[in-house]
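> With the input below, show me the fold.
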Amino acid sequence: MDLDRAFSPATHINLNIRGMRQSATVAINDLSKQMLKDGHEVFKLGLGQSPFPVPEIMTQALQENAFQKDYLMVKGLPALRQSIVDYYERTQGLDYNPDHVLVGPGTKELMFILQLTYYGDLVIPAPSWVSYAPQARIIGRKLHWLPTAIETGLGVTPDELEKLCQTDPDLPRLMILNYPGNPTGMTYSEDQLKEIAEVAKKYRVLILSDEIYGGVTFSGNHVSIARFYPEGTIISNGISKWAGAGGWRLGAFVFPESLSWLPEPMTSVASETFTSTSAPIQFAAIKAYEQSAEMDSYLEHCREILAALCTDAWRQLTAIGVELAEPKGGFYLFPNFEPLRTAIEAKGITSSMQMCERLLAETGVACLPGSVFGRPDNEFSARIACVDFDGAEALKAVARGNPVDQAFLEIYCYPVVEATRRICQWLTQDDA
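So this is what the prediction gives:
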């Protein structure tokens, strides 16, 4: 037998996976680390990892529960699920059953299982987080990109959702609504959420409300769309972004009573894949969802720093003519450099991927091209993650009473401030 032919990638790799590359966010992080190792100066604005440390009350709980070695229930530790339910009653006024909470090793895994379990087309705005669409491709789901506009923060609008649903009113659809948004930093007002909910309810669109950045909404007043469409909304949340624990890998889905038929098949899939989430992490995560002065203070300070830093970057970029929605939460900006197209093309650049490669090579600033978030290849857009600074030192400075002003940003968030300056200088410099 010709073994080379028998095990040829062309014949033995799933058609839905052939040609797929590593997640863009993970790839840029790996590249940045390698460049730093090789002695290059790199400003890491690619991977959206929280710059802040995990709160001490959570790390202390993790230490105290390091001995926990048993497999827990597939759905998750009952005490953790109860704390999550209590959290949504306290912050959103929503009533859930702990039995309808599913805990997993990060929300990404739960999103994959949801798409695998629920038979419906995926609907997401362009741009959207880099893993939504690839997961649909792996599973074989049909994908619909919703057009967006800078005036509405590059988010979902009821008009565009209505247009899509009118093409086939009875088609099952799953729409992911992520806010504060990755990659945009946008969020929705209550009026916008009500209008989107009205259309979704009309066409029975299932909404996955990805609220992983809800705790770092700059206003401190995150509102879940589940308030307005509880019967058709699944809330996705976790501790990776607002609690700084990305590497801990813990997320959770919360289902309403009307969707109680969905957690069970998802739990069955979970039992055959990840079995259960790390026991010590689950015990420690309870502290993230419980109300405490420590968590309240931590989140208040994180929001204050991120709001000032992202707003500073927004001001720098808009000052040179970049098209950019003002950030309202999270870590991100999604600038569109199309107003500077002539200057960029003068550098011999024809795509967002090429633009980001040149930017990294010539300025040391690592960011992600808009094309990996669903934007056209030839559109000069990118995602900037304002996270390359020592969050622990910044939090200590705020706790000491330091005002979060421009001087604060120059001292404690210098890499992001300087990286933004370099982007602006690179865009406006005369290459002649």
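> rest of the way, CA atoms for contacts and neighbours
Will do.
> And residue 161, how far from residue 272?
Applying CA to CA, to the nearest Å, the value for residue 161 to residue 272 is 35 Å.
> cool, and residue 340?
Counting by CA to CA, the gap from residue 340 to residue 272 is 51 Å.
> just to revisit the earlier point, of residue 161 and residue 272, who's got more company?
A direct count of neighbours by other CA atoms under 10 Å for residue 161 and residue 272 places residue 161 higher, at 21 against 10.
> which residue packs closest to residue 395, ignoring adjacent ones?
Nearest non-adjacent residue to residue 395, counting by CA to CA, 6 or more residues apart in numbering: residue 301, 6.6 Å away.
> where does that neighbour land in three-state SS?
Three-state call for residue 301 (DSSP: H, G, I helix; E, B strand; the rest coil): helix.
> what about it, neighbour count?
Around residue 301 there are 20 residues (other CA under 10 Å).
> now the helices for the stretch 201-350 of the chain?
263-272, 279-289, 293-319, 341-345 (DSSP state H, counting those that start in this stretch).
> Could you dump the ones you listed into JSON lines and include distance to residue 183?
Listed next are these as JSON lines, based on distance: least, CA to CA, whole Å:
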{"stretch": "helix 263-272", "distance to residue 183": "27"}
{"stretch": "helix 279-289", "distance to residue 183": "24"}
{"stretch": "helix 293-319", "distance to residue 183": "13"}
{"stretch": "helix 341-345", "distance to residue 183": "21"}
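> Of those helices, flag the one that's most buried.
helix 279-289 (a mean of 22; mean count of other CA atoms under 10 Å).
> what's in contact with that one?
Identification of contacts with helix 279-289 by CA atoms under 8 Å, 6 or more residues apart in numbering yields 57-62, 65-72, 76-77, 79-80, 83-84, 86-87, 239, 243, 248, 250, 295.
> Please produce a ChimeraX select command covering the buried subset of those residues.
Per 16 or more other CA atoms under 10 Å, the buried members of these correspond to this ChimeraX selection:
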select :58,59,61,62,65,72,76,77,80,83,84,86,87,239,243,248,250,295
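> I have a second one here; can you model it like the first so I can compare?
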Amino acid sequence: MQKHVRQSVQEIEISGIRKFNNRVAGIPDMIRLTLGEPDFPTPDHVKNAAIEAIHHDFTNYTPNAGTQELLQAASHYFYDKYDLTYSPKEIIVTVGATEAISVAIQTILEAGDEVLLPDPIYPGYEPIIHLMGAVSVKIDTTETAFKLTAEQLRAAITPKTKALILPYPSNPTGVTLTAEELAEIAEVVRETGILVIADEIYSELTFFGTHTSIATMIREQTIVINGLSKSHAMIGWRIGFLMAPEALISQMIKVHQYAVTCASSISQKAAEEALRNGKDDAVQMRTEYNTRAGFVHERLVKMGFSIIEPDGAFYFFAKLPDSVSENSFDWAIALAEEAKVAVVPGDAFSEKGDRYFRLSFAASFSQLAEAMDRMTSFMNKYA
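Next up is the predicted model:
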């Protein structure tokens, strides 16, 4: 049957995160620190809004871009939070940030275009780029504290460069960019005329200071992606936001329409409540994640791992000590089988990730404490 499947589809693979998680799923008594899922419940006021929508039979199609009420709420929310000035006509409600990424990439890329990605990076971008016949160009940030610099960006741009994908705070590193660092990158983007796809899904989980969007600096060259999965613990509700100048949005809506028609009507009502009355819902989660990060960081350093502390999100991208001779995949398999702790091998995020692993601290403190105890016992054999 393979002859009936497009070659580019055959060439992409299921995410390494999912593959590894599935690989260790059958091991009993496992503490899974693999997937990026908040361990907090969706706020009650958001759930109640969805229940009310169901009782009022709000179960039909909505406009393709989303309900006018939700688009208006999103416009106000992102202005209040990050000084972003997108009117309702410049926003599309998507099926999670994942669909927003896909729509943005499909809309702007032609075969042969080059797209720049800071490496390591979440593995959800490159396959879509490949399906479009475009080329992913990785920029190694392992020597710059996982931060893309303006100098690196300028050196990587060629006449074929169409866009830069800039996710921050970053999955898998948790590192973000300061306003000053963004301004330097924005200047290079302005000079060269490329586009930026700014994936800001973890913006509300910025630990220190306030998240700055590069769209406040180069609005006409920026596509912003955000959503409610991380900020409001609404992973399964699948609500994302795609924001761009109207000239781009008017083209993106066509791709979105033929892919999904519209986001779930019930989820849109829940999202409207989250944006209007839950602007501070992330505060408790953010505080707790920061506390967990401090605890886990101290324990991992004592075990011999090298770590750049995260500025946000809920991940560590840790480097194995020299005493570990295995690559990260074999080491992670042994950790799962012997210590019953699951983390994601670094090669799921980077070709240079062979000596790294990602650990998600989106788990209860008791689970993290037990996981650190198990990992300490496991790492004693490498002492």
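> And the TM-score between these chains?
The pair, once superposed, lands on a TM-score of 0.93 when counted by TM-score structural alignment, normalised by the length of structure 2; 378 aligned residues with a CA RMSD of 1.8 Å.
> if we can go back for a sec, residue 407 of structure 1 is nearest to which of the helices of the stretch 201-350 of structure 1?
Within those, the stretch nearest residue 407 of structure 1 is helix 293-319; the backing value is 11.2 Å (CA to CA).
> I'd like to know which elements that closest one is packed against.
Counting contacts by 3 or more CA pairs under 8 Å, 6 or more residues apart in numbering; DSSP states H and E, helix 293-319 of structure 1 is packed against strand 332-333, helix 391-399, helix 414-428.
> Run the chain-centre distance for that helix.
17 Å (CA atoms, centre = their mean, to the nearest Å).
> try stretch 24-31 of structure 2
With CA atoms, centre = their mean, you get 25 Å for stretch 24-31 of structure 2.
> For it, buried residues please.
For stretch 24-31 of structure 2, a neighbour-count test (16+ other CA under 10 Å) marks 24, 30-31 as buried.
> Ok, stretch 333-351 of structure 2 next?
Residues 333-336, 339-350 are the ones in stretch 333-351 of structure 2 that count as buried (16+ other CA under 10 Å).
> Equivalent analysis for stretch 10-18 of structure 2, please.
Buried residues in stretch 10-18 of structure 2 (16+ other CA under 10 Å): 16-17.
> between the helices of the stretch 201-350 of structure 1, which gets nearest to residue 406 of structure 1?
Here helix 293-319 is closest among these (CA to CA), at 8.2 Å.
> Just want the angle from the closest one to helix 391-399.
Using axes from the mean of the first three to the mean of the last three CA atoms, to 10 degrees, the inter-axis angle of helix 293-319 of structure 1 relative to helix 391-399 is 100 degrees.
> so where in structure 2 does stretch 177-196 of structure 1 end up aligned?
With TM-score structural alignment applied, stretch 177-196 of structure 1 matches the range 166-185 in structure 2.
> Could you tell me the end-to-end distance of that stretch?
With CA to CA, one end of stretch 166-185 of structure 2 sits 10 Å from the other.
> Show me which positions of that stretch end up buried.
Using 16+ other CA under 10 Å as the test for burial, stretch 166-185 of structure 2 gives 166-177, 182-183, 185.
> Show me which pair in these is furthest apart.
172 and 183 (22.9 Å).
> Go ahead and report the secondary structure state at the counterpart of residue 117 of structure 2 in structure 1.
Taking TM-score structural alignment, the alignment pairs residue 117 of structure 2 with residue 124 from structure 1. The three-state label given to residue 124 of structure 1 by three-state DSSP is strand.
> and residue 124 of structure 1, what is it in contact with?
Neighbouring residues of residue 124 of structure 1 by CA under 8 Å, 6+ apart: 143-146, 156, 175-177.
> With adjacent residues omitted, what lies nearest to it?
residue 145 (5.3 Å).
> cool, and residue 197 of structure 1?
Closest to residue 197 of structure 1 by CA to CA, 6+ apart is residue 229, at 5.6 Å.
> What's that neighbour aligned with over in structure 2?
Counting by TM-score structural alignment, residue 229 of structure 1 lines up with residue 218 in structure 2.
> tally of neighbours for its match?
17.
> what about it, distance to residue 322 of structure 2?
Separation of residue 218 of structure 2 from residue 322 of structure 2 (CA to CA) stands at 43 Å.
> Residue 53 of structure 2 now?
According to CA to CA, residue 53 of structure 2 and residue 322 of structure 2 sit 56 Å apart.
> and the gap between residue 250 of structure 2 and residue 244 of structure 2?
Applying CA to CA, the value for residue 250 of structure 2 to residue 244 of structure 2 is 9 Å.
> Alright, calling it a day.
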